[in-house]
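Visitor: the following block contains a protein sequence and its predicted model.
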Amino acid sequence: MKDYSGEHWKVAGTAVTFGKFYKGSIERLEAAGCEVKLNPYGRPLTNEEMIEFAGDCDALIVGNDKVPANVIEHFHNMKVIAKHGVGVDAIDKDQAKKQGILVTNAPGTNKDEVADAAMCLALMVARDFHTMNTHTKNHEWIKYPGVDVVDKTIGVIGAGAIGTAFVRRATGFTDKILVNDLVERDEVKAMGAKYVSKEEIYSSCDIISLHVPLDESTFHLLDEKAFSLMKPGTILVNTARSKCVEVEPLTKALKDGTLRGYGVDVYDFEPPAWLDLFDFPNVVMTPHVAGTTYESNQRMGDTAVTNVIAVKQGKTPPNLITFGGASA
């Protein structure tokens, strides 16, 4: 790999929270000979904005922005696209490879935060505390029961780093944990979880939490057939990817009682096109912040910067995405 140590680099940080709460990552880049500019919009960039903002840069630290092929084609100086987070499905890795641009991510930097948020969403739906909070603050003293989480059957689809962290939290509530993944982890089994088919999770679980990447095998993973297998009152949590759940059968399931509720932190776009189901009282929404805390923000920023600086120094970045899969 070419050593760029003596060169001045331009680095575009489009991740909304990069450099906002923690300045140490920017200071490291500047000390390495980089000029850094940060997202001026406070949201993911459009394709046109991305081309204008990062088109002449040497490195891109990207958040939830989409970086398709027709954007990457305009990156004439780019050496590395570093994800400020884990998932790289929004980056056209084939086009990056074609242009010799390395792609990296920051695995494990927010796994506990996302697992915490997923469990929080499950509890909110179970107890309806989001609605009660609104009532109480409006001086409406309305009491009604929720449902227990303790001793319920909890299903986890996707047991990578985040899914495993969620399993760990679930053991505090129940010993009935069902898991589905392509790879069976000894760590997950040691916690008492049982690997089963997705169909068994759909039909047996009271709570289902999604922790899968988005690819051809997980697109609309929860479709009409999946919802038809669920028992009434199931709680569904999605901190993975929005397109893993098909909207029309999801909407029907929320209306007919198949789902007690839906806790969601992920959307097709940010801010999302408004769906009818977003107005349902049994839907709890957060603005894609499941992995965002002060601590995780520092870890994600530092990891992304470590990857960028490694490339600048002519070294293989520690979290290089191998095309066809992540190094994580």
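Guide: Structure received. Numbering: from 1, shown residues only.

Visitor: please count neighbours and contacts with C-alpha atoms only from this point.
Guide: OK.

Visitor: Y202 contacts K225, doesn't it?
Guide: No - taking contacts as CA atoms under 8 Å, Y202 lies outside contact range of K225: 9.7 Å.

Visitor: between the two, who's got more neighbours?
Guide: Y202 (22 against 12; other CA atoms under 10 Å).

Visitor: by contact count, what packs against the helix or strand where V103 lies?
Guide: Secondary-structure element containing V103, defined by DSSP states H and E: strand 102-104. The helices and strands touching strand 102-104, judged by 3 or more CA pairs under 8 Å, 6 or more residues apart in numbering; DSSP states H and E, are strand 80-83, helix 93-98.

Visitor: 10 Å instead?
Guide: For strand 102-104, the packing partners by 3 or more CA pairs under 10 Å, 6 or more residues apart in numbering; DSSP states H and E come out as strand 59-62, strand 80-83, helix 93-98, helix 294-312.

Visitor: from the middle of its chain, how far away would that strand be?
Guide: How far strand 102-104 lies from its chain's middle: 18 Å, per CA atoms, centre = their mean, to the nearest Å.

Visitor: pull out the buried positions in it.
Guide: 102-104 (16 or more other CA atoms under 10 Å).

Visitor: equivalent analysis for stretch 190-202, please.
Guide: 192-195, 198, 200-202.

Visitor: tell me the two of these that are most distant?
Guide: G192 and Y202 (19.2 Å; CA to CA).

Visitor: kindly reformat the buried residues of stretch 190-202 as JSON lines containing secondary structure and distance to D92.
Guide: Shown next, in JSON lines, are the buried residues of stretch 190-202 (DSSP: H, G, I helix; E, B strand; the rest coil; distance: CA to CA, whole Å):
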{"residue": "G192", "secondary structure": "coil", "distance to D92": "38"}
{"residue": "A193", "secondary structure": "coil", "distance to D92": "35"}
{"residue": "K194", "secondary structure": "strand", "distance to D92": "35"}
{"residue": "Y195", "secondary structure": "strand", "distance to D92": "32"}
{"residue": "K198", "secondary structure": "helix", "distance to D92": "29"}
{"residue": "E200", "secondary structure": "helix", "distance to D92": "34"}
{"residue": "I201", "secondary structure": "helix", "distance to D92": "32"}
{"residue": "Y202", "secondary structure": "helix", "distance to D92": "32"}
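
Visitor: measure the residue lying closest to K93 once chain neighbours are set aside to A82 for me?
Guide: Using CA to CA, 6 or more residues apart in numbering and skipping residues adjacent in sequence, the residue nearest K93 is F323, 6.8 Å away. Distance, F323 to A82, using CA to CA, to the nearest Å: 14 Å.

Visitor: quick one: which of those two has more around it?
Guide: A82 (30 against 13).

Visitor: let me know the closest of the buried residues of strand 102-104 to V179.
Guide: Of the buried residues of strand 102-104, the one sitting nearest to V179 (CA to CA) turns out to be T104, at 28.1 Å.

Visitor: check it against this one:
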Amino acid sequence: MYKVRTYNKISEKGLGLFDSERYNIGEGLESPDAFILRSQKLHDEAFPDSLLAIARAGAGVNNIPIPDCTEKGVVVFNTPGANANAVKELVVAGMLLASRDVYGGMNFVQSLTDMDDAGEMAKRLEAEKKRFAGGEIAGKTLGIVGLGAIGSMVANMGLELGMSVAGFDPALSVEAAWRLSSRVQKVDNLHALLKICDFVSLHIPANEHTRGLVDDEAFAAMKPGGCLINFAREEIVDPEALVKALDEGRLHRYVADFPRPELLGRPEAILMPHIGASTAEAEQNCAVMATRQLMDYLENGNITNSVNFPQTRMGRNGGWRITFANRNVPKVLGSVLSVLADRDINVIDMVNKSRGEIAYNIIDVESEPGPGALEAIAAAEGVIRLRVLPPKA
């Protein structure tokens, strides 16, 4: 029986997919095969030797020590796209709030507690409403930085709202390109995008290449009076450059899911408490995707949507299944195949994939590999983690 330790509150719609006859699910389980979590920080937690995989019910994995996991052969999954619609809808709300002073107008209405005459209130509102006038987003240009699962949905949504849409993504995948409307203008670099857009929405991860990406130079390149929307990661925007751009009036509005102390009280900053993916539907979608990916790995050795291992899938072809992770160096796979050949273990099918410094292999064999064969494979230079799965019932 597989044991899966849970952290945080995971949607029952996801956890309910685990077969109770094959899985033991719960908090604090000893010697778990896997973790499933949302925002639980694992950097200071000791991983048990039994741990094979971690499934993050969400896109960001800042709370997981990825290099340590890779070194131990622990596969880390996330759920890209599962919360995309929730974030897309909040981006729409952010653009509307930035275009028209809805929030200011609502606060003004709520401040009229000294008035008890509806007619007088109507006159007051009619006289004051021009203070909260704004513009429409139709006809404006929306720029998307990052055209993945969320960015492509935001881009297509912008078109549906009557906006012109431009996008910049140097790592645009074929899959993402298929999701994207042909009416989205492709721009070659960030500064070229910033120059032409009234709204710019960020949808990229935080890494060594993107931290502080929106800096003084980027703000200087922006179309004056533009609006920056950040529902991606706080670290992408340089905070000092942001405050300077707001102080100088170059940036009309900053809409973000990541409040900072220096932004509080500023009417140009529309800040939300990190609620981009906080919908019941998104939490369910993330939990279902995380659960399915985890089950497929534990039962079949297949890897989908891992942040540290290559995507590797192979249908079950009968027989026993050997999976192993190794350092991406020459001769490892050859050494393993030699072990099998020396013991007359026939290979039915196999797949080998690599990602950076790590490689992953799935090998289906006709007969059960004995302890001697498994010990020899585990001892092969470069092998990090070895598993054997019995034939599917």
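Guide: Everything's here; your move. Treat the numbers as computed from the prediction; the structure is a model and nothing was measured.

Visitor: now render the helices and strands packed on strand 102-104 of the first structure as TSV, adding distance to E187 of the first structure.
Guide: Formatted as TSV, these follow (distance: least, CA to CA, whole Å):
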stretch	distance to E187 of the first structure
strand 59-62	31
strand 80-83	27
helix 93-98	31
helix 294-312	23
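
Visitor: wait, which of these is closest to E27 of the first structure?
Guide: Closest among these, using CA to CA: helix 294-312, at 10.0 Å.

Visitor: kindly name the residues of the second structure that line up with the closest one.
Guide: Aligned by TM-score structural alignment, helix 294-312 of the first structure falls on residues 280-298 of the second structure.

Visitor: what segments of the first structure are strands?
Guide: Assigned by DSSP state E, the strands in the first structure fall at 9-13, 34-38, 59-62, 80-83, 102-104, 154-157, 177-180, 194-195, 207-210, 234-238, 259-264, 283-285.

Visitor: show me what V147 of the first structure aligns to in the second structure.
Guide: Checking TM-score structural alignment: V147 of the first structure goes with G135.

Visitor: wait, what's in contact with its match?
Guide: 96, 98-101 (CA atoms under 10 Å, 6 or more residues apart in numbering).

Visitor: just give me which of those residues are shared by the first structure.
Guide: Counting by both residues aligned by TM-score structural alignment, their matches' CA atoms under 10 Å, these that remain in contact in the first structure are 96, 98-101.

Visitor: of those, grab the buried ones for PyMOL.
Guide: Buried members of these, defined by 16+ other CA under 10 Å, are picked up in PyMOL with:
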select buried, resi 96+98+99+100+101
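
Visitor: could you export the kept ones among the contacts of G135 of the second structure as TSV, including distance to R355 of the second structure?
Guide: Formatted as TSV, these follow (distance: CA to CA, whole Å):
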residue	distance to R355 of the second structure
L96	41
A98	41
S99	43
R100	46
D101	48
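
Visitor: among the kept ones among the contacts of G135 of the second structure, which one sits closest to L246 of the second structure?
Guide: After measuring these against L246 of the second structure - CA to CA - the closest member comes out as A98, at 13.7 Å.

Visitor: related to what we said a few turns ago, in the match of helix 294-312 of the first structure, which residues are buried?
Guide: For stretch 280-298 of the second structure, by 16+ other CA under 10 Å, it's 282-295, 297-298.

Visitor: do stretch 214-231 of the first structure as well
Guide: 214, 219-224, 226-227, 230-231.

Visitor: quote the end-to-end distance of that stretch.
Guide: 25 Å.

Visitor: then stretch 142-149 of the second structure?
Guide: 17 Å.

Visitor: run the chain-centre distance for that stretch.
Guide: 14 Å.

Visitor: residues near A138 of the second structure, how many?
Guide: For A138 of the second structure, using other CA under 10 Å, the count is 14.

Visitor: for G172 of the first structure, same thing?
Guide: 10.

Visitor: again with L38 of the first structure
Guide: L38 of the first structure: 19 neighbours (other CA under 10 Å).

Visitor: thinking again about what came up before, what's the closest of the buried residues of stretch 190-202 of the first structure to I91 of the first structure?
Guide: K198 (27.8 Å).

Visitor: ok, that closest one touching I157?
Guide: Yes - counting by CA atoms under 10 Å, I157 is a contact partner of K198 of the first structure at 7.2 Å.

Visitor: from R183 of the second structure, how far off is A138 of the second structure?
Guide: 15 Å.

Visitor: do the same with L294 of the second structure
Guide: For L294 of the second structure relative to R183 of the second structure (CA to CA), the value is 37 Å.

Visitor: go on, V165 of the second structure?
Guide: From V165 of the second structure over to R183 of the second structure (counting by CA to CA), the distance is 8 Å.

Visitor: who touches both of the two?
Guide: By CA under 10 Å, 6+ apart, the residues touching both V165 of the second structure and R183 are 155-156, 159.

Visitor: just to revisit the earlier point, which neighbours do K198 and I157 of the first structure share?
Guide: Common neighbours of K198 of the first structure and I157 (CA under 10 Å, 6+ apart) are 178-181.

Visitor: just give me the closest of those to K137 of the first structure.
Guide: Nearest member of the shared contacts of K198 and I157 of the first structure to K137 of the first structure, counting by CA to CA, is L178, at 37.8 Å.

Visitor: if you skip the residues just before and after it, what's nearest to the most centrally placed residue in the first structure?
Guide: The centroid of the first structure falls nearest to A240 when counting by CA atoms, centre = their mean (5.0 Å). Distances taken as CA to CA, 6+ apart put H211 closest to A240 of the first structure, at 5.0 Å, once the chain neighbours are dropped.

Visitor: what's the spacing between that neighbour and M285 of the first structure?
Guide: Taking CA to CA, one finds H211 of the first structure at 17 Å from M285 of the first structure.

Visitor: again with T131 of the first structure
Guide: 12 Å.

Visitor: which residues are in contact with both of those two?
Guide: By CA under 10 Å, 6+ apart, no residue touches both T131 of the first structure and M285.

Visitor: and the nearest residue to G55 of the first structure once chain neighbours are set aside, how close does it get to C34 of the first structure?
Guide: Counting by CA to CA, 6+ apart, F75 is the residue found nearest to G55 of the first structure once chain neighbours are left out, at 4.9 Å. Per CA to CA, F75 of the first structure is found 17 Å from C34 of the first structure.

Visitor: before we move on, what about R169 of the first structure?
Guide: 41 Å.

Visitor: and these two? Which one has more around it.
Guide: C34 (21 against 16).

Visitor: residues in contact with the corresponding residue of the second structure for that one?
Guide: Matched by TM-score structural alignment, C34 of the first structure corresponds to N24 in the second structure. Counting by CA under 10 Å, 6+ apart, N24 of the second structure makes contact with 1-5, 18, 32-33.
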